[in-house]
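Participant: no sequence on this one, just coordinates:
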């Protein structure tokens, strides 16, 4: 009797071992979480890269538009900064801290802020020292510097990854004159 029970159990185990009807379901159950993670991760990575590209384009837009002037006012600078926010679409413009500044380099190579304007952040202090790369410090010149710090929040799993800053800076020479005068009269 016991021998028959063992034989019966051994036969059932052999049939269970050789049964392949549920193999695909088990493989699918193992693969779905990994494939889902790859899909979501790929989506988030491409979205972050697209946001970085938008920040770069907006930074270039600020410098490009500002460098075309010979004289600007705070109203002109606000228009430029607002227009550059439109480049950030579909990303939130309120998450982008933007500044545009003119940096003057004196005969000794010291670079200071001539004027500055900010959007969603404070402007740089006038006459404060601004650190430029050594190759950009040409005596008796002026440069337009635009900066954006964008706080990127992932759309999926933002609690896991959290927000991070995308920073970009663009430096250009004024195009139509040696320096751009800030005129608020």
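Facilitator: Right, received. Where do you want to start? Note that the structure is predicted; figures quoted are calculated from it, not measured.
Participant: from here on, just use CA atoms for contacts and neighbour counts.
Facilitator: OK.
Participant: hey, which helix is longest across the protein?
Facilitator: Counting by DSSP state H, the longest helix found in the chain is helix 23-67.
Participant: which residues sit against stretch 51-59?
Facilitator: For stretch 51-59, contacts defined as CA atoms under 8 Å, 6 or more residues apart in numbering pick out 84-85, 87-89, 91, 146-148, 150, 152, 166-170.
Participant: 6 Å instead, please
Facilitator: 84, 87-88, 146 (CA atoms under 6 Å, 6 or more residues apart in numbering).
Participant: counting neighbours, which of those comes out on top?
Facilitator: residue 146 (27 neighbours; other CA atoms under 10 Å).
Participant: that one touches residue 172, doesn't it?
Facilitator: No: here residue 146 does not reach residue 172: they are 8.6 Å apart, not a contact under CA atoms under 6 Å.
Participant: which strands and helices sit next to the next helix or strand after the longest helix of the chain?
Facilitator: Going down the chain from helix 23-67, the next helix or strand is strand 71-72, by DSSP states H and E. Judged by 3 or more CA pairs under 6 Å, 6 or more residues apart in numbering; DSSP states H and E, strand 71-72 is in contact with strand 181-182.
Participant: what sits against residue 173?
Facilitator: 143-144.
Participant: residue 68 versus that one, what's the distance?
Facilitator: Look at residue 173 and residue 68: by CA to CA, to the nearest Å, they are 9 Å apart.
Participant: for this structure, what's the longest strand?
Facilitator: Assignment by DSSP state E gives strand 141-152 as the longest strand of the chain.
Participant: next, the angle from that one to helix 23-67.
Facilitator: 150 degrees (axes from the mean of the first three to the mean of the last three CA atoms, to 10 degrees).
Participant: what residues does strand 141-152 touch?
Facilitator: By CA under 6 Å, 6+ apart, the surrounding residues in contact with strand 141-152 are 59, 63, 95-105, 163-173, 179.
Participant: here's the one I want to compare it with:
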């Protein structure tokens, strides 16, 4: 019996036909985990890029206007919601503000409207990048945040917050007006 067992083990050890199956069994879980991790990373990256595009699109729409009404801003925020498709727009928060640098070099909010977050108070000060506008000039600042929650929670088990701020000068006027 021991000789027969020895020959069975010796035959299995020397038989090359099962090597591929054993290698596949060892590598398959690693490759599958890598594939799903990469797919999840790509989904998060796409959500971040779309959220950044929302900020740019809303700024562009506001900057093309001479004056904005509250209802128009609501429509522009809805456009931002559409840009997020196929991702849910529920965690998307947007804000658009018109800023002007006064003669003392202080940047103040002319008007602000938001969707999902608080609007900035008119007259409050804001810090913007140096050299963006000179004294007396105006800029449209849009902000967007998106709380991305992965559908499989494999690599990103908690909510990841993406945010983007976009600046664009008014195109047709010195300062975009706002009416309620």
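Facilitator: Nice, thanks for sending it over. Please read all numbers here as calculations on a predicted model, not as lab measurements.
Participant: the longest helix of structure 1 vs structure 2, mean deviation?
Facilitator: For helix 23-67 of structure 1, the mean deviation from structure 2 after alignment is 1.1 Å (mean CA distance after the TM-score superposition for structure 1).
Participant: which residue range of structure 2 does that helix align onto?
Facilitator: The alignment of helix 23-67 of structure 1 onto structure 2 (TM-score structural alignment) covers residues 19-63.
Participant: any idea which residue of structure 2 is furthest from its center?
Facilitator: Computed with CA atoms, centre = their mean, the maximum C-alpha offset from the centroid of structure 2 is found at residue 1, amounting to 67.9 Å.
Participant: how near is it to residue 7 of structure 2?
Facilitator: To residue 7 of structure 2, residue 1 of structure 2 is 10 Å away according to CA to CA.
Participant: middle-most residue in structure 2, spatially?
Facilitator: Closest-to-mean residue, structure 2, CA atoms, centre = their mean: residue 48 / 2.4 Å.
Participant: assign the equivalent of residue 136 of structure 1 over in structure 2 to helix, strand or coil.
Facilitator: Under the alignment by TM-score structural alignment, residue 136 of structure 1 pairs with residue 132 in structure 2. Put simply, residue 132 of structure 2 is coil when judged by DSSP: H, G, I helix; E, B strand; the rest coil.
Participant: can you get me a residue count around residue 132 of structure 2?
Facilitator: Residue 132 of structure 2 has 13 neighbouring residues, counting by other CA under 10 Å.
Participant: for residue 62 of structure 2, same thing?
Facilitator: For residue 62 of structure 2, the neighbour count with other CA under 10 Å is 26.
Participant: cool, residue 108 of structure 2 as well?
Facilitator: Residues lying near residue 108 of structure 2 (other CA under 10 Å) number 20.
Participant: show me what contacts it?
Facilitator: When contacts are counted by CA under 6 Å, 6+ apart, residue 108 of structure 2 touches 99-100, 123-126.
Participant: tell me how far it lies from residue 87 of structure 2.
Facilitator: Using CA to CA, we find residue 108 of structure 2 at a distance of 34 Å from residue 87 of structure 2.
Participant: which position in structure 2 aligns with residue 118 of structure 1?
Facilitator: Alignment note (TM-score structural alignment): residue 118 of structure 1 maps to residue 114 of structure 2.
Participant: its match should be in a strand, yeah?
Facilitator: Yes: secondary structure of residue 114 of structure 2, determined by three-state DSSP: located in a strand.
Participant: what's the spacing between it and residue 173 of structure 2?
Facilitator: As judged by CA to CA, residue 114 of structure 2 and residue 173 of structure 2 stand 22 Å apart.
Participant: the two: which is more packed in?
Facilitator: Between residue 114 of structure 2 and residue 173, counted using other CA under 10 Å, the more crowded position is residue 114 (19 against 14).
Participant: next one: that one from residue 18 of structure 2, what distance?
Facilitator: To residue 18 of structure 2, residue 114 of structure 2 is 63 Å away according to CA to CA.
Participant: same thing with residue 158 of structure 2?
Facilitator: For residue 158 of structure 2, the distance to residue 18 of structure 2 (CA to CA) stands at 41 Å.
Participant: show me the contacts of strand 141-152 of structure 1 that map onto helices.
Facilitator: Residues of the contacts of strand 141-152 of structure 1 located in helices (DSSP H): 59, 63.
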